[in-house]
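Engineer: let's see this in three dimensions:
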Amino acid sequence: MKLTRYHQNTRIVPGLFLNDDMIVDASSFGADWNEEFFATDGLSRLRVWLANESATAPRVNSGKVRLAPAIARPSKIICIGLNYADHARETGATPPAEPVVFFKATTAWAGPSDDLVIPKGSLKTDWEVELAVVIGKRASYVTEAQALDHVAGYALHNDYSERAWQLEGTGQWVKGKSADGYAPFGPYMATPDEIADVNSLRLWLHVNGVAKQDGSTSNLIFRVPHIISYLSQFMTLLPGDVISTGTPAGVGLGFKPPQYLSPGDVVELGIDGLGTQRQAVVAYGD
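Structural biologist: Okay, here's the model as predicted:
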């Protein structure tokens, strides 16, 4: 299944992609895609609903609606830094011996086609295409062998970063990662059965039609089971939590001289099997 959500007047409607163009309105299922849904085996109940009741539910064309974040705002957005060796090298860092962990504020949560507003005072807003993992059930002290049993699905995430706030002066990673709109998520969350091999997915990102990032999850330093197990040793992962697994080379910081986003730019990105995003960059206050 491919879970999504979309705006309809003043509300957000849960839905499912039936194909690239068509979404079924899942309002009659009676739940949003949130922590409670995942914690109560909602995916199993949703499969029954899809098989038995979705035929009479309304359909909408995905191109005619504004997509919301594919799942409801999670309790945590946990990110893994420097998880591709080529990205570590381009930033001048040594590939880490264990996962580098940081957070994004959940107020950064955004839809896949929402405008990216350059934050007030930002001069170094950067892009990062990433594979995101959605936790399906509570995880605490899980082993790598158990880890994938705790996965609800996978999605496309753009881990936008303000590099000056992240790295310069008294910079901290969470400061540089948490501006409003800095976490576009979707267009959908695909359940694991939709993905043939999560360890072999192409990721790409273009700015104004020019290729900037082109990588594969086969090059992750720490793969999904290790990341989930590792994180669960330090914190409880709740249903609906999101883990963003890192970005390949080609971020703006890595160019010489660095390249950063400006109003008028257009960012497009995608991952095999997980759809695409498009964000128009606009100035704060526009």
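
Engineer: okay, CA-based contacts and neighbour counts for the rest of this
Structural biologist: Noted.

Engineer: the helices in the stretch 51-200 of the chain, which residues?
Structural biologist: In the stretch 51-200 of the chain, the helices defined using DSSP state H, counting those that start in this stretch lie at 85-90, 144-147, 163-167, 173-177.

Engineer: out of those, nearest to K124?
Structural biologist: Proximity to K124 (Cα to Cα) singles out helix 163-167 among those, at 5.4 Å.

Engineer: list the contacts of that closest one.
Structural biologist: Residues from elsewhere that reach helix 163-167 (Cα atoms under 8 Å, 6 or more residues apart in numbering): 122-126, 171-177, 253.

Engineer: if we use 10 Å, what do you get?
Structural biologist: The contact list for helix 163-167, computed with Cα atoms under 10 Å, 6 or more residues apart in numbering, reads 122-126, 170-178, 252-253, 260.

Engineer: okay, the residue lying farthest from the centre of the chain and N208: tell me how far apart.
Structural biologist: Centroid-distance maximum for the chain: T56 at 30.9 Å, with Cα atoms, centre = their mean. Look at T56 and N208: by Cα to Cα, to the nearest Å, they are 41 Å apart.

Engineer: another for comparison:
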Amino acid sequence: MNLVTFTATGSQHWGVTAPGGVIALSDAFPQWKTLRNVIEAQAIGQVLAAAEGRAITHADGSYRHDIPVPDPEKIICVGVNFPDRNAEYKDGQDAPPNMSLFPRFARSFTGHSAPLIRPPESPQLDYEGEIAVVIGRGGRRIAEDQALSHIAGLTLCNEGTIRDWVRHAKFNVTQGKNWDASGAIGPWLVPFTDPAQIVDVELTTRVNGAVRQSDRTGRMLFPVARQIAYISTFTTLVPGDIIVTGTPTGAGARFDPPVWLCPGDVVEVEVPGIGLLRNGVADE
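Structural biologist: Sure thing, here's the model as predicted:
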């Protein structure tokens, strides 16, 4: 069972996945409004146990997936985190000693199966398949050898980007990374129980069935444990925070000429043991 946030008949719920649908648990635990509250309470095990033996409450097709943690305090993304991705810049520079980071806002993401939205201001909507980690136990200056114990769960991310808007200023990419519903997170949150879930797994992104990105997390320039340790040096991580861990080479911007996402395209991000995040594309 995995944790899920979803909307049905106009109301948002949280619960767990089950064959054929989901089991809503938010009414059974009114003290926890969202999965962020469940994570803060260190209660993932409790809600999974409560789901045992329960019938599904919402059949597949009767609900809409939302991002698993709909109200994180912060979402921090790691850029240029694979060797081939660094080589794409063709600047002759080795990988930097420290990671590139930028923030994203929760409303810039939509859920599984919902369309990524291309705005009228730019046709340059691009994809970036990534793994996202959700912090379960907060902290400041977390030691790298203890960092993975601070993870509550794993999910997938299509860190959609409006490419020309990342170059509107000299030093930052925030504008191009935060268009409403330009990216996606989901479909669910997989409880984190074993470092093998993240240390060296295959990440694949497909567009209309064709593989565009494929790499393994074992090749990350800055592994997830290092990310948590580094980020927590300057900001306190809290339960429910999301770290989007970096994308491999192969985004549409790197084709010659570039290949942007268009209405009707379907993007899939897949990692064994975590799942498959699928989104179409639509114009705003």
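
Engineer: quick revisit: looking at the helices of the stretch 51-200 of the first structure, which is nearest to R45 of the first structure?
Structural biologist: Between the helices of the stretch 51-200 of the first structure, helix 144-147 lies closest to R45 of the first structure; by Cα to Cα that is 22.1 Å.

Engineer: now, the contacts of helix 163-167 of the first structure that are in strands?
Structural biologist: Within the contacts of helix 163-167 of the first structure, residues falling in strands by DSSP state E are T125, D126.

Engineer: distance between stretch 275-284 of the second structure and the chain's centre?
Structural biologist: How far stretch 275-284 of the second structure lies from its chain's middle: 13 Å, per Cα atoms, centre = their mean, to the nearest Å.

Engineer: so how far is R202 of the first structure from Q172 of the first structure?
Structural biologist: From Q172 of the first structure to R202 of the first structure the distance is 30 Å (Cα to Cα).

Engineer: dump the residue contacts of the closest residue to V101 of the first structure other than its chain neighbours.
Structural biologist: Counting by Cα to Cα, 6 or more residues apart in numbering, V101 of the first structure lies nearest to I80, which is 4.9 Å off, once chain neighbours are set aside. Taking Cα under 10 Å, 6+ apart, we find I80 of the first structure in contact with 99-103, 130, 222, 227, 231, 243-247.

Engineer: export those to a markdown table and append columns for neighbour count and distance to R89 of the first structure.
Structural biologist: Shown next, in a markdown table, are the contacts of I80 of the first structure (neighbours: other Cα atoms under 10 Å; distance: Cα to Cα, whole Å):
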| residue | neighbour count | distance to R89 of the first structure |
| --- | --- | --- |
| P99 | 21 | 16 |
| V100 | 13 | 15 |
| V101 | 16 | 18 |
| F102 | 15 | 19 |
| F103 | 17 | 22 |
| E130 | 28 | 17 |
| F222 | 21 | 16 |
| I227 | 20 | 21 |
| L231 | 20 | 24 |
| I243 | 27 | 23 |
| S244 | 29 | 20 |
| T245 | 28 | 17 |
| G246 | 26 | 14 |
| T247 | 32 | 12 |
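
Engineer: export those residues to CSV and tack on distance to W49 of the first structure?
Structural biologist: Below are those laid out as CSV (distance: Cα to Cα, whole Å):
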residue, distance to W49 of the first structure
P99, 39
V100, 40
V101, 37
F102, 37
F103, 35
E130, 31
F222, 36
I227, 32
L231, 33
I243, 28
S244, 29
T245, 31
G246, 34
T247, 36
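
Engineer: from those, which land in strands?
Structural biologist: If you go by DSSP E, the contacts of I80 of the first structure have V100, V101, F102, F103, E130, I243, S244 in strands.

Engineer: quickly note the distance from the counterpart of the second one in the second structure to D256 of the second structure.
Structural biologist: Taking TM-score structural alignment, the alignment pairs V101 of the first structure with L101 from the second structure. L101 of the second structure sits 27 Å away from D256 of the second structure, going by Cα to Cα.

Engineer: related to what we said a few turns ago, okay, the helices of the stretch 51-200 of the first structure, which one's buried deepest?
Structural biologist: A comparison of the helices of the stretch 51-200 of the first structure by mean neighbour count, using mean count of other Cα atoms under 10 Å, puts helix 173-177 on top with a mean of 21.

Engineer: list the helices and strands that one packs on?
Structural biologist: Under the contact definition 3 or more Cα pairs under 10 Å, 6 or more residues apart in numbering; DSSP states H and E, helix 173-177 of the first structure sits against strand 77-81, strand 100-104, strand 125-126, strand 161-162, helix 163-167.

Engineer: who wins for proximity to R278 of the first structure among those?
Structural biologist: strand 125-126 (14.7 Å).

Engineer: that closest one vs the second structure - mean distance after superposition?
Structural biologist: Once fitted to the second structure, strand 125-126 of the first structure is off its aligned match by 0.9 Å on average (mean Cα distance after the TM-score superposition for the first structure).

Engineer: my guess is T17 of the second structure contacts E52. True?
Structural biologist: No. In this structure, T17 of the second structure is not within contact of E52 by Cα atoms under 10 Å, at 11.2 Å.

Engineer: who's more crowded, those two?
Structural biologist: T17 (21 against 10; other Cα atoms under 10 Å).

Engineer: quick one: residues contacting that one.
Structural biologist: 1-5, 23-24, 48, 51, 56, 58, 188-189 are the contacts of T17 of the second structure under Cα under 10 Å, 6+ apart.

Engineer: same thing but at 8 Å, please
Structural biologist: T17 of the second structure is in contact with M1, N2, L3, V4, I23, counting by Cα under 8 Å, 6+ apart.

Engineer: which one of the residues you listed sits closest to R64 of the second structure?
Structural biologist: Closest approach between the contacts of T17 of the second structure and R64 of the second structure, by Cα to Cα: V4, at 10.5 Å.
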